[in-house]
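Peer 1: here is the input, now give the coordinates:
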Amino acid sequence: MKTIAIIPARGGSKRLLNKNILPLGSMPLIGHSIKYAFEQPEIDAVYVSTDDENIKQVAIEHGASVIDRPSILSGDLEPTVSALQHVLKELNDNEIETVVLLQPTNPLRPKALFKEVFTEFKTKNHSSAFTVTRNHDKLGQILNNTFVPYNYTPGQRSQDLEPLYYENGLLYITAVNAIRQGYIMTEDAFPFVVDHLFAKVDIDTQDDFDYAEFLLEKYKEE
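Peer 2: The predicted structure is shown next:
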């Protein structure tokens, strides 16, 4: 049975134009996720789902296969799972058992991360696994122009906060049957905790991009 990586990359980014193909270090942004996928021996094939000819060309240049995504599945409100379902439908390969979702806007990942998450996913027989990071902020709501603490009481130390975690977007692994039913994260999804600065990179703006460049340089030897 096969494990494939799918990298969904729409064109038409609004806040940071052409972000998926902007040069980050020595390669375009999307190239980092393609390269990461090819470095994993457990992944049998790498596919990019896109509606953009420029992204398509860059993906091919970096060795990925491309699935042309129709415009009806490329809108701002279209869920990612629909792109994954479309790729599986186009491939029509019953030997595919597992899908690895790599978002191009999360280009920096610890080298050992995939093997660790994939091993947990396989050995514990989860239907899906994804990466999370602990939040250390004091959060609250503004109600009637008043700040109302959510996860702490005034005066409480940050280190004593109740552990809360956020979905960092670095990596998702899901059984094909779950994706066909419309799920990337299933009820039994295993949350793999990542404590690394890479987990704070999710590129949407120029500032995000600049931060990714800084971290890429800082950790280039790791």
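
Peer 1: only C-alpha atoms from now on, for both contacts and neighbour counts.
Peer 2: Will do.

Peer 1: ranges for the helices of the chain?
Peer 2: 29-38, 53-61, 80-91, 113-123, 176-180, 206-218 (DSSP state H).

Peer 1: in JSON lines: the ones you listed, plus distance to Thr133 and mean neighbour count.
Peer 2: Output for those, formatted as JSON lines (distance: least, CA to CA, whole Å; neighbours: other CA atoms under 10 Å):
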{"stretch": "helix 29-38", "distance to Thr133": "20", "mean neighbour count": "22"}
{"stretch": "helix 53-61", "distance to Thr133": "29", "mean neighbour count": "17"}
{"stretch": "helix 80-91", "distance to Thr133": "21", "mean neighbour count": "17"}
{"stretch": "helix 113-123", "distance to Thr133": "13", "mean neighbour count": "15"}
{"stretch": "helix 176-180", "distance to Thr133": "24", "mean neighbour count": "18"}
{"stretch": "helix 206-218", "distance to Thr133": "17", "mean neighbour count": "15"}
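
Peer 1: please provide the structure for the following sequence as well, for comparison with the first:
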Amino acid sequence: MSAPRTVLAVIPARGGSKGVPGKNLAPVGGVPLVARAVRACRAARRVTHVAVSTDDPDIAAVAAGAGAEVVHRPAALADDTATSEAALLHALDAHEARHGRPADVVLLVQCTSPFLTPGDVDGVAAEVLDGGADTALTAAPTHGFLWRHTLPAPHAAPAPHAEGVNHDKTHRPRRQERTPEYLETGAAYAMDAAGLRAHGHRFFGRTALVPTDPARVLEIDDPHDLARARALAPLLDPPDLPTRADVDAVVLDFDGTQTDDRVLIDADGRELVAVHRGDGLGVAALRRAGLHLLILSTEKNPVVAARARKLHVPVLHGVDRKDAALKHWCEEYGVDPQRVLYAGNDVNDLPCLALVGWPVAVADAHAAVRAAARAVTTTRGGAGAVREIAAWLLGPDLSPTTPRTPGPTHRIPRGK
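Peer 2: Next up is the predicted model:
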């Protein structure tokens, strides 16, 4: 029996961007663009490996947190003149060195297309794997009439003349009478890896088009594109929020999750923090609903224990290894980690996020935490984020409900 074919998805994400500074880390729907691309590739069934090619350490950290391998791109391949093909070939070499075998199919996936779906990724891969194509790309069908300006003829009036590109302007057939044309979306491309090495560019041999939903086509090249993407995200992103039936326990970080991450120090050196009354209401509702609750913090300040007493919630604080403490707590109380919701905000929460079935980041969490999260609140830490989480589980009025019998739930794949 032959070995399964290796499909490597490469996401180029260099640090420099003139149109939108820091573009590849810009959040859309609460998740950095590079992490959105990693998630789409990891959820695609035909992809076996996902790599992010970058010269930026912050992008590398977010990519790794989202589950991608990181290929450190040299400066010579990261300037404005470097081509995507050069990054692809470098990533292919790095993949072969790391895994000891070449990739059969390589995908180029652009994180500047925020609404790429796993189906789009699988579509281009399948055309090369199964459809006999050498290359494939996502393309949006269009029936639009295209025009262009032509240069005026010599000795003619200087005004440019408009002429049809894909139509005769004297004949205007109805939409249903016209064969659709296809707009290259720039989101995903697939290539036979050996062919890419031989030709050095992404289009060779037979090229297949993979139609995609025109409503999801958006390339982020300037700040206006980014603003449109953020406005569209609530409409186009599939909801993946937990319900009471999915969760048996809620574990909360403290600083930055139940507070705004600031500390006030008085003249005697005592530290004060601000909490949100709405969060207290949410915790009380979760407790009445019968969920296991825990506050888990590395902070040794007595304010953590004082807040836990106020909320009537068990607390483990001053903990160096939060993931080890969480694992032990789950074992002690017989809680399946896959049915735990853990909410955090900073990089020391990443091990706990990787341990549970429902990793959650507050809206202003570190980019690597948002990348690792399955859900992101719309509310900042210390501003009602915990109450928002309680509303996911119990409904907006926070009324305790009897959980349904636990059944299978959709989970973002965590690896291949």
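
Peer 1: list the TM-score for the superposed pair.
Peer 2: TM-score for the superposed chains, counting by TM-score structural alignment, normalised by the length of structure 1: 0.90, backed by 221 aligned residues with a CA RMSD of 2.0 Å.

Peer 1: Val132 of structure 1 is nearest to which of the helices of structure 1?
Peer 2: helix 113-123 (11.3 Å; CA to CA).

Peer 1: nearest residue to Pro110 of structure 1 in space, please, no chain neighbours.
Peer 2: Using CA to CA, 6 or more residues apart in numbering and skipping residues adjacent in sequence, the residue nearest Pro110 of structure 1 is Phe198, 7.3 Å away.

Peer 1: kindly report the same for Lys2 of structure 1.
Peer 2: Ile96 is the one closest to Lys2 of structure 1 (CA to CA, 6+ apart), at 4.5 Å.

Peer 1: what's around the counterpart of the one you found in structure 2, how many residues?
Peer 2: Residue pairing (TM-score structural alignment): Ile96 of structure 1 is matched to Ala103 of structure 2. Neighbour count of Ala103 of structure 2, defined by other CA atoms under 10 Å: 21.

Peer 1: check contacts around Ala103 of structure 2.
Peer 2: 5-8, 92, 95-96, 193 (CA atoms under 8 Å, 6 or more residues apart in numbering).

Peer 1: cool, now which of the residues you listed survive the switch to structure 1?
Peer 2: Compared against structure 1 with both residues aligned by TM-score structural alignment, their matches' CA atoms under 8 Å, the contacts of Ala103 of structure 2 retain 5-8, 193.

Peer 1: just the buried ones from those?
Peer 2: 6-8, 193 (16 or more other CA atoms under 10 Å).

Peer 1: in JSON lines: the residues you listed, plus distance to Leu326 of structure 2.
Peer 2: Shown next, in JSON lines, are those (distance: CA to CA, whole Å):
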{"residue": "Thr6", "distance to Leu326 of structure 2": "36"}
{"residue": "Val7", "distance to Leu326 of structure 2": "36"}
{"residue": "Leu8", "distance to Leu326 of structure 2": "34"}
{"residue": "Ala193", "distance to Leu326 of structure 2": "43"}
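
Peer 1: report the buried residues of stretch 42-49 of structure 2.
Peer 2: Neighbour-count burial for stretch 42-49 of structure 2 [16+ other CA under 10 Å]: 42-44, 46-49.

Peer 1: one more: stretch 20-32 of structure 2?
Peer 2: 20, 23-32.

Peer 1: any idea how far the aligned residue in structure 1 for Leu235 of structure 2 lies from Asp51 of structure 1?
Peer 2: Using TM-score structural alignment, the partner of Leu235 of structure 2 in structure 1 is Lys218. According to CA to CA, to the nearest Å, Lys218 of structure 1 and Asp51 of structure 1 sit 33 Å apart.

Peer 1: try Asp93 of structure 1
Peer 2: From Asp93 of structure 1 over to Asp51 of structure 1 (counting by CA to CA), the distance is 22 Å.

Peer 1: who has more neighbours, these two?
Peer 2: Per other CA under 10 Å, whichever of Asp93 of structure 1 and Asp51 has more neighbours is Asp51, with 22 against 10.

Peer 1: which residue in structure 2 aligns with that one?
Peer 2: Aligned partner of Asp51 of structure 1 by TM-score structural alignment: Asp55.

Peer 1: what do you get for Leu197 of structure 1?
Peer 2: Match for Leu197 of structure 1 (TM-score structural alignment): Ala215.

Peer 1: how many residues are close by its match?
Peer 2: With other CA under 10 Å as criterion, Ala215 of structure 2 counts 10.

Peer 1: and it, what does it touch?
Peer 2: Ala215 of structure 2 neighbours (CA under 8 Å, 6+ apart): none.
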